[in-house]
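with the input below, show me the fold.
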Amino acid sequence: MDPSNYKKLSAKEGRPNLVLLHGFPSSSWDWKNQVAYFQAKGFGLVVPDLLGYGDTDKPVDPKKYVASRLAQDITDILDAEGIQVAVAIGHDWGSRVVSRLANDKPERFSGFAFLTVGYLPPRPDSDPWKSVDILKRLVGRDVIGYFHFFFEEGVDKIIESHFDSFFSLLFPHDPLLWNDHLSVRGATKAWLDADRQAPLPSYLTSEDKEHYREVLLRGGLAGPLQWYHVMSTGALAEDDKLVPPEKIPIHKPVFFGACTKDQVCPPAIHEAPFKALAKGPFTLEEFPADHWLLMSIPDRVNSSLDKWIETL
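Predicted coordinates for the structure are as follows:
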């Protein structure tokens, strides 16, 4: 990766380096509140735009987005910066990268933190189509029905042509909006076809929205949507076969920040892998927040992460 495509702030002596990995559909901008907090305290920060986003490359080959390659991007960055050990923190699909770093490069990290989306262990026999139905039975309602829409070809152009509608759905003013208009199969496409728009949440500024509009539309959504297509093509499952069984448990300290108001990532569906596979110290904290806790309750998130990092 070109060094101009990521950010790095040097750590003061005695402070660790943090790697902050964002999710879909956003950018390193998600972490602005965490960067301000941890920079002021002397932490080192590596906050990249992940593959498909911002000024990073945007390939449309889903095989470029397999977890092992995404994780290697991060270790390449650490190598370029001369960082031997860091703390990996992921939100949303950033947790997929943190998960693979825990499998492939545990020696490079003193701890792994997952926000909203928990540890995603390798599943070489996984079928995303079946996962939609399994989660529906587990939770008692549709949860990730929008996957079907995101798997379709040409969906990037639909989203781009209805960006304000899409943005108001992905950043909901009311977390319950996702139950009827994101989680249910077919509902997201219906929302966009009708060009429906809802108010923005109070924590999101007009500056935030304009940043996301510029950074996502400038590069297009075809790249970011490969984070989903890599599942539907089977490329992610094939890549998961490369992880030896003994590498699947995490023996380093783990933090999971669960969001009780997140309608797509309810805590219950992510706690089981931790219970089975977190073999080192495990910290669980539930936040009364929606999916975007980095922006909606930044002070509490920053404080909780800070306290956990001190224990490493």
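
every contact and neighbour count from this point should use C-alpha atoms.
Will do.

all helices for the stretch 1-150 of the chain, in order.
Counting by DSSP state H, counting those that start in this stretch, the segments of the stretch 1-150 of the chain that form helices are 32-40, 67-81, 94-104, 128-139, 146-150.

for residue 239, which of these is the nearest?
Closest approach to residue 239 among these (Cα to Cα): helix 67-81, 6.9 Å.

name the residues of the closest one that come out as buried.
67, 68, 69, 70, 71, 72, 73, 74, 75, 77, 78 (16 or more other Cα atoms under 10 Å).

quick revisit: just the helices of the stretch 1-150 of the chain: most buried one?
Counting by mean count of other Cα atoms under 10 Å, helix 94-104 has the highest mean neighbour count of the helices of the stretch 1-150 of the chain, with a mean of 26.

what is it packed up against?
Identification of packing neighbours for helix 94-104 by 3 or more Cα pairs under 8 Å, 6 or more residues apart in numbering; DSSP states H and E yields strand 17-21, helix 67-81, strand 86-91, strand 109-115.

next, the second sequence, to be compared with the first:
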Amino acid sequence: MTKKELQDCHQRIKKYIHRTPVLTSTLLNNISGAQIFFKCENFQRMGAFKMRGAASAISKLSDIQKSHGVVTHSSGNFAQALSLAAKSLDVKAYIVMPSTAPQVKKDAVKGYGGEIIECPPTLQDREQTAFKIQTEKKATFLHPSNDLDVILGQGTAAIELLEEHPYLEYIFTPVGGGGLVAGTALAAHFYGTDCTVIGGEPFEVDDAYRSLKSGKIETNSTTNTIADGLKTQLGDINFPIIKNYVDEIIRVEEDEIISAMQLIWERMKIIIEPSCAVPFAALLKEKQRFENTKIGIILSGGNVDLKNLPF
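You can find the predicted model right below:
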């Protein structure tokens, strides 16, 4: 990976994404003891950072690939991101979603122009259905997190953050499938000045924490967390980047996630989803270590089910 690849990616997707604001809160600085700069990807198009990776991956396709469309399997933010990015680039998007996916998410995908193909709610069914569409339609499969162009796209949020605040000592991100933390780590390496990347992860789905310890990709036997965007698995493309460039992962309890989410809603007056609160919860959990430092936090998204709030 090179700095030029990140730069080229950022240039390529600028017209398809928002440059999201960086917000601060005196009160949250006082509570944490650190100076925090929140990169607000909850204000990104379709409400999450995944728009960046989706736009990056589609824009790299050849004209022939674009003419056949793209396919992914996702019930979350990547389903919406790929639908909207594909629409922006005039490409057909096929979205494989489990039959159990919330109607609000299906409606969002349809609203962004994606064609939904439902399947039973198992990973095997999702993969088989996506492969069938790949074969029948000659569509290009794009993985939500384990794809180099997706990873580079996700890294552009940290590039923008570091352009505004070049001397951050740490950047915290949530860790789910690993695309955001890997992209952020590359951006910090090439654009930061001694900037350390730290992941936040729920104890209930701590596969990335265990993977860093063991040196190989671990799996979760249960996924009982409120942070529904972090229930996915690291991949063989992003894990080597994470091993090389991510310093550590801090695990947090469910009540710590809820408390951090509530603090941001109440004090910053912005809507973030539970997954988004995880890195802030990780900072608060070990705040003595980070006293008087400059910290960036990627607020990953704001697509929250308002009928199902944890507080």
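
got a TM-score for the pair?
Put the two chains on top of each other and the TM-score (TM-score structural alignment, normalised by the length of structure 2) is 0.32; 172 aligned residues with a Cα RMSD of 6.6 Å.

hang on, the earlier thing: let's have the helices and strands packed on helix 94-104 of structure 1 in TSV, adding distance to residue 178 of structure 1.
Formatted as TSV, those follow (distance: least, Cα to Cα, whole Å):
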stretch	distance to residue 178 of structure 1
strand 17-21	23
helix 67-81	27
strand 86-91	18
strand 109-115	18
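
residue 218 of structure 1: which of the ones you listed is closest?
Short answer: strand 17-21, nearest of these by Cα to Cα, at 20.6 Å.

picking that back up, out of the helices of the stretch 1-150 of structure 1, the one nearest residue 114 of structure 1 is which?
Distance to residue 114 of structure 1, taken as Cα to Cα, is lowest for helix 94-104 among the helices of the stretch 1-150 of structure 1, at 5.7 Å.

thinking again about what came up before, mind checking which of the helices of the stretch 1-150 of structure 1 is nearest residue 306 of structure 1?
helix 32-40 (8.2 Å).

taking strand 17-21 as reference, get the angle to that closest one.
Relative orientation of helix 32-40 of structure 1 versus strand 17-21 (axes from the mean of the first three to the mean of the last three Cα atoms, to 10 degrees): 170 degrees.

for helix 32-40 of structure 1, name the packing helices and strands.
So helix 32-40 of structure 1, by 3+ Cα pairs under 8 Å, 6+ apart, packs with strand 44-46, helix 293-296, helix 298-310.

want to throw these into a markdown table with mean neighbour count and distance to residue 8 of structure 1?
Formatted as a markdown table, these follow (neighbours: other Cα atoms under 10 Å; distance: least, Cα to Cα, whole Å):
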| stretch | mean neighbour count | distance to residue 8 of structure 1 |
| --- | --- | --- |
| strand 44-46 | 23 | 5 |
| helix 293-296 | 21 | 19 |
| helix 298-310 | 15 | 19 |
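
can you redo those as JSON lines with distance to residue 238 of structure 1?
Converted to JSON lines, the helices and strands packed on helix 32-40 of structure 1 look like this (distance: least, Cα to Cα, whole Å):
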{"stretch": "strand 44-46", "distance to residue 238 of structure 1": "29"}
{"stretch": "helix 293-296", "distance to residue 238 of structure 1": "32"}
{"stretch": "helix 298-310", "distance to residue 238 of structure 1": "33"}
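
cheers, nothing more for now.
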